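**Student:** Got a predicted model here, sequence first, then my questions.
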Amino acid sequence: MLLAKVVGSVWAIQKEKGMENIKLLIVQPINTRKEAVGNALAAMDRIGAGIGEFVLITQGSPAQKLTADKNSPIDAAIVGIIDSFEIGLQSSN
């Protein structure tokens, strides 16, 4: 799993089989100091995350297994909305 921040939305009326009724968000992976790392990516969201929220994402086959169609072309999925996290003596809200 990765920490990420939701930075945008994707609207796509035409989608491949297995992606129907799936909300897509653009997420930016972050480090523990909330700094962007790597490239932003589109992630499936079934839990209702919103722009500006910090989330947990999973990628690859674990993300794909979250859909009804196990052969859907999903590569990333939001699996949790972060309320806060703590690293050593630092905490982040």
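**Tutor:** Great, that's in hand.

**Student:** Please make it C-alpha for all contacts and neighbour counts, starting now.
**Tutor:** OK.

**Student:** the longest strand in the chain is where?
**Tutor:** Across the chain, the longest stretch assigned as strand under DSSP state E is strand 2-10.

**Student:** Just after it, pick out the following helix or strand.
**Tutor:** strand 23-29 (DSSP states H and E).

**Student:** Identify the residues contacting that following strand?
**Tutor:** 2-11, 36-46 (Cα atoms under 8 Å, 6 or more residues apart in numbering).

**Student:** go again using 10 Å as the cut-off
**Tutor:** By Cα atoms under 10 Å, 6 or more residues apart in numbering, the surrounding residues in contact with strand 23-29 are 2-12, 34-57, 76-78.

**Student:** here's the one I want to compare it with:
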Amino acid sequence: MIIEKVVGNVWATRKEESLNGFKLLVIKPIDYYHEKEENTFVAVDSVGAGIGEQVLVVRGSSARKVLENREVPVDATVIGIIDEIERIIKRVLEN
């Protein structure tokens, strides 16, 4: 699972028929420790997430296992909405 943030919605009137009925979200990865910029991608929403929410996302074959139809061409699925994240800051102590 990966921590991500929902940054938008995708509407596609023409798409693979098996994707009909799925809500598509634009997702931005969050990297709390390296603070580097990651590329956005599209994920299927299985939990009713909205813009601005931090979410848990699974990718690859795990993304299809969440859905009822495992033949859907999906490689990312939102599986949870995060309520809170407790961060532990790593510090390197020099002698």
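**Tutor:** Structure received. Just so we're clear, the structure is a prediction, and the values are computed from it rather than from any experiment.

**Student:** Which helix or strand contains the residue nearest the centre of the first structure?
**Tutor:** Centroid check for the first structure by Cα atoms, centre = their mean gives residue 78 as the closest residue, at 3.3 Å. Per DSSP H and E: residue 78 of the first structure is located in strand 76-81.

**Student:** ok, average deviation of that strand from the second structure?
**Tutor:** Superposing on the second structure and averaging over aligned pairs (mean Cα distance after the TM-score superposition for the first structure), strand 76-81 of the first structure comes out at 0.5 Å.

**Student:** Surely residue 40 of the second structure and residue 9 touch.
**Tutor:** No. The criterion here is Cα atoms under 10 Å, and residue 40 of the second structure misses it with residue 9 at 11.8 Å.

**Student:** give me the number of residues near the closest residue to residue 59 of the first structure other than its chain neighbours?
**Tutor:** Leaving out its chain neighbours, the residue that sits closest to residue 59 of the first structure by Cα to Cα, 6 or more residues apart in numbering is residue 76, at 4.2 Å. The burial count assigned to residue 76 of the first structure is 23, neighbours taken as other Cα atoms under 10 Å.

**Student:** residue contacts, the aligned partner of residue 73 of the first structure in the second structure?
**Tutor:** Per TM-score structural alignment, the equivalent position to residue 73 of the first structure in the second structure is residue 73. Residues near residue 73 of the second structure by Cα under 10 Å, 6+ apart: 16, 18, 19, 61, 63, 64.

**Student:** I figured the second one was touching residue 67, is that so?
**Tutor:** If I follow you right, that is residue 18 of the second structure. No. The pair residue 18 of the second structure / residue 67 is not scored as a contact, 11.3 Å apart, by Cα under 10 Å.

**Student:** Looking at these two, which one has more neighbours?
**Tutor:** Shown here are residue 18 of the second structure and residue 67; by other Cα under 10 Å, residue 67 has more neighbours (16 against 12).

**Student:** What residues does that one make contact with?
**Tutor:** Contacts of residue 67 of the second structure (Cα under 10 Å, 6+ apart): 22, 44, 45, 46, 74, 77.
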